[in-house]
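>>> Below is the structure, and that's it, no one-letter string:
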């Protein structure tokens, strides 16, 4: 078995150094606001309640996602899934999602996992066991579909 070409890091917002936090937020803004031409409040006030999963190559940020802890109304959720544009084409999106799913299952066993997928990625998330649970809707001008992965 070959070693992973990346390191997995999961931490709360308070555990980030200023430099690491800057890198993660910059990646998210670069992908969701600049690349997707979608002006929306990336800093939405939810990061302090979430865990943040990163894939790293040394100190180089390859990809990141945030994991919402469950609450009485919702199971754990995965969001803000972003892969650095310079590292795309290396199946890092799939690796990132597999790590995020594993983290959710470790922390919250026997619970389903939800996400809000950009609709053009429904097939991708479907390949990871997620199923659509809503009609398509617009979020910040981009078509989305709510999806759920059954509890393991």
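Okay, I see it. Bear in mind the structure is a predicted one, so any value in this text is a computation, not a measurement. Numbers count the residues shown, from 1 in each chain.

>>> C-alpha only now, for contacts and for neighbours.
Will do.

>>> Just say helix, strand or coil for residue 63.
strand (DSSP: H, G, I helix; E, B strand; the rest coil).

>>> Run a quick neighbour tally on the nearest residue to it once chain neighbours are set aside.
Spatial nearest neighbour of residue 63, chain neighbours left out: residue 83 (4.2 Å); criterion: Cα to Cα, 6 or more residues apart in numbering. By the criterion of other Cα atoms under 10 Å, residue 83 has 25 neighbours.

>>> so what's residue 83 up against?
Residues near residue 83 by Cα atoms under 8 Å, 6 or more residues apart in numbering: 27, 31, 62-64, 92-93.

>>> One more: residue 126?
For residue 126, the contact set (Cα under 8 Å, 6+ apart) is empty.

>>> circling back to that earlier point, so how do I select the buried members of the contacts of residue 83 in ChimeraX?
Filtering the contacts of residue 83 down to the buried ones (16 or more other Cα atoms under 10 Å) takes a single ChimeraX command:
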select :27,31,62,63,64,92,93
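
>>> try this one next to it:
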């Protein structure tokens, strides 16, 4: 089935998906996963067959858009849903006046995935919530 990805105000569903992926599967603490940025962010929700299966959080940082908290339920991994979420996020930022770059903090094991979507690594590896990460950008 083709995923439906759209902007949502249903933050609770996005948080529930993030809980499954980040807290339950990856062992990230709730303190590290939750912050005060959710209320001011744009949230994307992916639905397949009427069921929420993935989400992403978009933040505006001056002329930069930041994609974060990208999660896809295990049952949907490998289907192209993650790539579709990232493309939808880039499209959202492209439609916003003044945004020139998209940034994300990729878990280091996933940098190849983001490189295939046009992102480039910069800076060194660092730890976030106990997981190695690399910063990546995509020029608009």
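Received the coordinates, thanks. Note that the structure is a prediction, hence the values are computed from the model and not measured.

>>> could I get the contacts of residue 83 of the first structure as CSV with distance to residue 99 of the first structure?
Shown next, in CSV, are the contacts of residue 83 of the first structure (distance: Cα to Cα, whole Å):
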residue, distance to residue 99 of the first structure
27, 18
31, 20
62, 13
63, 11
64, 10
92, 10
93, 10
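
>>> which residues in the first structure does stretch 79-93 of the second structure align to?
The aligned range for stretch 79-93 of the second structure in the first structure is 90-104, by TM-score structural alignment.

>>> got the buried residues for the matching stretch?
92-93, 95-97, 99-101, 103-104.

>>> Stretch 41-60 of the first structure now?
By neighbour count on 16+ other Cα under 10 Å, the buried set for stretch 41-60 of the first structure is 47, 50-56.

>>> Residue 110 of the second structure in helix, strand or coil?
Quick answer, by three-state DSSP: residue 110 of the second structure is helix.

>>> Can you tell me what it aligns to in the first structure?
The alignment partner of residue 110 of the second structure in the first structure, by TM-score structural alignment, is residue 121.

>>> how many other residues sit next to its match?
11.

>>> now the one 10 residues further on
A total of 19 residues lie near residue 131 of the first structure under the criterion other Cα under 10 Å.

>>> Assess the claim that it and residue 123 are in contact.
No - applying Cα atoms under 8 Å as the test, residue 131 of the first structure and residue 123 come out as separate, 9.2 Å apart.

>>> Next secondary structure after the helix ranked longest in the first structure?
Determined from DSSP state H, the single longest helix within the first structure is helix 92-107. Downstream of helix 92-107 of the first structure, the next assigned helix or strand under DSSP states H and E is strand 113-118.

>>> so what secondary structure elements neighbour that following strand?
If you count contacts as 3 or more Cα pairs under 8 Å, 6 or more residues apart in numbering; DSSP states H and E, strand 113-118 of the first structure packs onto strand 77-83, strand 142-149.

>>> Go through these and pick out the most buried.
strand 77-83 (a mean of 21; mean count of other Cα atoms under 10 Å).
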